[in-house]
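Student: Dropping the sequence and predicted coords here.
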Amino acid sequence: MKSHTEHLTMNVPARMGFVNITHQVAQAVAKSGIQEGMVLVNAMHITASVFINDDETGLHQDYVQWLEKLAPFNEDPTVYHHNRTGEDNADAHMKRQIMGREVVVAITKGELDFGPWEQIFYGEFDGRRAKKVLIKVIGE
């Protein structure tokens, strides 16, 4: 069994945003030379996410609105206990929990083996600084 590891550095200038990273993951798979296996894509920060969905701007805006209803940004420490530590990003931790930490995609004949419309996204919920994403390809 072989493995290949790469890291992406993400720096989303907005507090919240979604970046399609499918192309970078596909490049890592190609570079690995692995024909049959899996790729793990993991957000290596507790206020960011990796998820799979459709690359459609209306859907992304729906996610933003939905997440803000579920865990609205509020830096007031009387609203979120976490913000009593001097942070202002308790909502970002909750948004990450909802959207997920990582995805695993099958590799078949050296390609990402997706269903229709599936793409891989990095989700940022407390942006404006560099964060890492792990790409780990495993297989033969």
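Tutor: Yes, it's here. Numbers count the residues shown, from 1 in each chain.

Student: Going by C-alpha atoms from here, please, whenever you check contacts or count neighbours.
Tutor: Noted.

Student: how would you label the residue positioned nearest the centre of the chain: helix, strand or coil?
Tutor: Most central in the chain under CA atoms, centre = their mean is Val50, positioned 2.0 Å from the mean C-alpha point. Look at Val50: counting by DSSP: H, G, I helix; E, B strand; the rest coil, its state is strand.

Student: Check the one 10 residues further on too.
Tutor: Using three-state DSSP, the secondary structure recorded for His60 is helix.

Student: how close does the residue nearest to the centre of the chain sit to Tyr80?
Tutor: Distance, Val50 to Tyr80, by CA to CA, to the nearest Å: 24 Å.

Student: How about Asp62?
Tutor: The spacing between Asp62 and Tyr80, counted by CA to CA, is 24 Å.

Student: what do you get for Tyr122?
Tutor: According to CA to CA, Tyr122 and Tyr80 sit 25 Å apart.

Student: These two: who's more crowded?
Tutor: Taking neighbours as other CA atoms under 10 Å, Tyr122 and Tyr80 compare with Tyr122 leading, 24 against 16.

Student: Alongside the first one, take a look at this:
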Amino acid sequence: MTFKTFTKELTFKTKKRVEIVDITSQVEQAVEDSGIQEGIMLVNPMHITASVMVQDHESGLWKDIIRVLSELVPYDESSETYKHHLSGEDNADSHIKRQLCGRSVSMAITNGKIHAGPWEAIQYFEFDGKRKKRVLIKIIGM
């Protein structure tokens, strides 16, 4: 067998500043399109105010995650709260939320499918949305 790589970018624009988007089906399609049967996949947001995570696809849980993150790191335009805002930006909370949630996920590909648990879904967590964003899918294997 020959070692292969496959790259795909997802592009979308969230309707809200903070939003969770399930991208599992698009990632599964990328795995299928890659033709790779055994390997590793990276799913990575191309923006520093977003995260990709593996989580249950359940709207109540999503609301809980957003609520807890908002309580821990509230949105506030004041430079008294966030020194980053002295640069002219107003999204310091989004950068911090990304640090708390992590950047990307890597998962195994087995028999041409994402090797995931029964409740695992891949989600894009947007913390500074309402504009065009990208997610990289990189798959390597055989």
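Tutor: On my side now, so go ahead. Here the structure is a predicted model, which is why all the values come from computation and not from measurement.

Student: Now for the aligned partner of His85 of structure 2 in structure 1, how many residues are close by?
Tutor: Aligned counterpart of His85 of structure 2 in structure 1: Asn83 (TM-score structural alignment). For Asn83 of structure 1, the neighbour count with other CA under 10 Å is 17.

Student: Report whether the expected contact of Asn83 of structure 1 with Asn89 is present.
Tutor: Yes - with contact defined as CA atoms under 8 Å, Asn83 of structure 1 counts as touching Asn89 (6.8 Å).

Student: Helices along structure 1, start to end?
Tutor: 22-32, 57-70, 90-99 (DSSP state H).

Student: Tell me which of those helices sits most buried.
Tutor: Among these, ranked by average contacts under mean count of other CA atoms under 10 Å, first place goes to helix 90-99 (a mean of 20).

Student: name the helices or strands packed onto that helix?
Tutor: Judged by 3 or more CA pairs under 8 Å, 6 or more residues apart in numbering; DSSP states H and E, helix 90-99 of structure 1 is in contact with strand 48-53.

Student: so where in structure 2 does the strand it packs on end up aligned?
Tutor: Using TM-score structural alignment, strand 48-53 of structure 1 lines up with residues 50-55 of structure 2.

Student: Nearest spatial neighbour of the most far-flung residue of structure 1 relative to its centre, chain-adjacent residues omitted?
Tutor: Distance from the centre of structure 1 peaks at Thr78, with 29.2 Å (CA atoms, centre = their mean). Take Thr78 of structure 1 and drop its neighbours on the chain: the residue closest to it by CA to CA, 6 or more residues apart in numbering is Arg84, 7.7 Å away.

Student: if I look at the one you found, how far off is Lys136 of structure 1?
Tutor: 36 Å.

Student: Looking at those two, which one has more neighbours?
Tutor: Counted by other CA under 10 Å, Arg84 of structure 1 and Lys136 do not tie: Lys136 has more neighbours, with 20 against 14.
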